[in-house]
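# A predicted structure for the sequence below; I have some questions about it.
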Amino acid sequence: QFVRKLSGSTKPSKRNEHAFHHAVEAIAAIARELIDTLETNQEPRNREEEAAKAKARSALRFA
């Protein structure tokens, strides 16, 4: 999506297809590298706990 946004095109011409796909692969690799190197001190969130908190907030708001 990012490459399509930058290029202003949803589908590249045959002439630009190689460059388009190369850019997609390069950006995907850089994004993966960023995600893999990010660090945090927090524990991973528990989906069930977060859902319970959201339900409690909703009950207070709409009750």
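Ah, there it is. Numbers count the residues shown, from 1 in each chain.

# make it CA atoms for all contacts and neighbour counts henceforth
OK.

# Against which helices or strands is the helix or strand harbouring residue 21 packed?
For residue 21, the host element (DSSP states H and E) is helix 17-37. Helix 17-37 sits against helix 2-7, with contacts defined as 3 or more CA pairs under 8 Å, 6 or more residues apart in numbering; DSSP states H and E.

# Put this next to the first one:
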Amino acid sequence: MCRNIRALHNFEPPVTDDEIEAAALQYVRKVSGTRRPAAVNEEAFGEAVSAVAAATRTLLDNLVTKAPPRDREVEAAKAKARAAERYGPRASVSG
């Protein structure tokens, strides 16, 4: 459950709705302290995920940067290199 929420801003190709939804789900899981809510809390959990996803989309749509977009493959390669240095060559970063 303790996976990192990844940066979503300024990538080429742009972030997808599925990536935003996944980040929102991770956030709500972390804040609520549960991976899967009890049946009585499912509606509140789902509403929270939807609200966080909508807020994230609004934020990303309104952010302005002068930096060139980052390449997803290059960033993934950098992350794998950092993991290999930190944990050894057999470590990999899921993504």
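Structure received. No experiment lies behind these values; they were computed from the predicted model shown.

# now what about the TM-score between them?
Once superposed, chain against chain, the TM-score is 0.66 (TM-score structural alignment, normalised by the length of structure 1); 51 aligned residues with a CA RMSD of 2.5 Å.

# Next secondary structure element downstream of the helix holding residue 21 of structure 1?
Next helix or strand after helix 17-37 of structure 1 toward the C-terminus (DSSP H and E): helix 47-62.

# any idea how far the residue of structure 2 most remote from its centre is from residue 82 of structure 2?
The outermost residue of structure 2 relative to its centre, with distances by CA atoms, centre = their mean, is residue 40 at 26.4 Å. Residue 40 of structure 2 sits at a distance of 42 Å from residue 82 of structure 2 (criterion: CA to CA, to the nearest Å).

# Kindly report the same for residue 26 of structure 2.
Using CA to CA, residue 26 of structure 2 is found at 23 Å from residue 82 of structure 2.

# any idea how far residue 44 of structure 1 is from residue 17 of structure 1?
Distance, residue 44 of structure 1 to residue 17 of structure 1, using CA to CA: 40 Å.

# More neighbours: which of the two?
Between residue 44 of structure 1 and residue 17, residue 17 has the larger neighbour count (other CA atoms under 10 Å), namely 12 against 7.

# who are the neighbours in contact with the counterpart of the more buried one in structure 2?
The alignment partner of residue 17 of structure 1 in structure 2, by TM-score structural alignment, is residue 42. With contacts defined as CA atoms under 8 Å, 6 or more residues apart in numbering, residue 42 of structure 2 has no neighbours.
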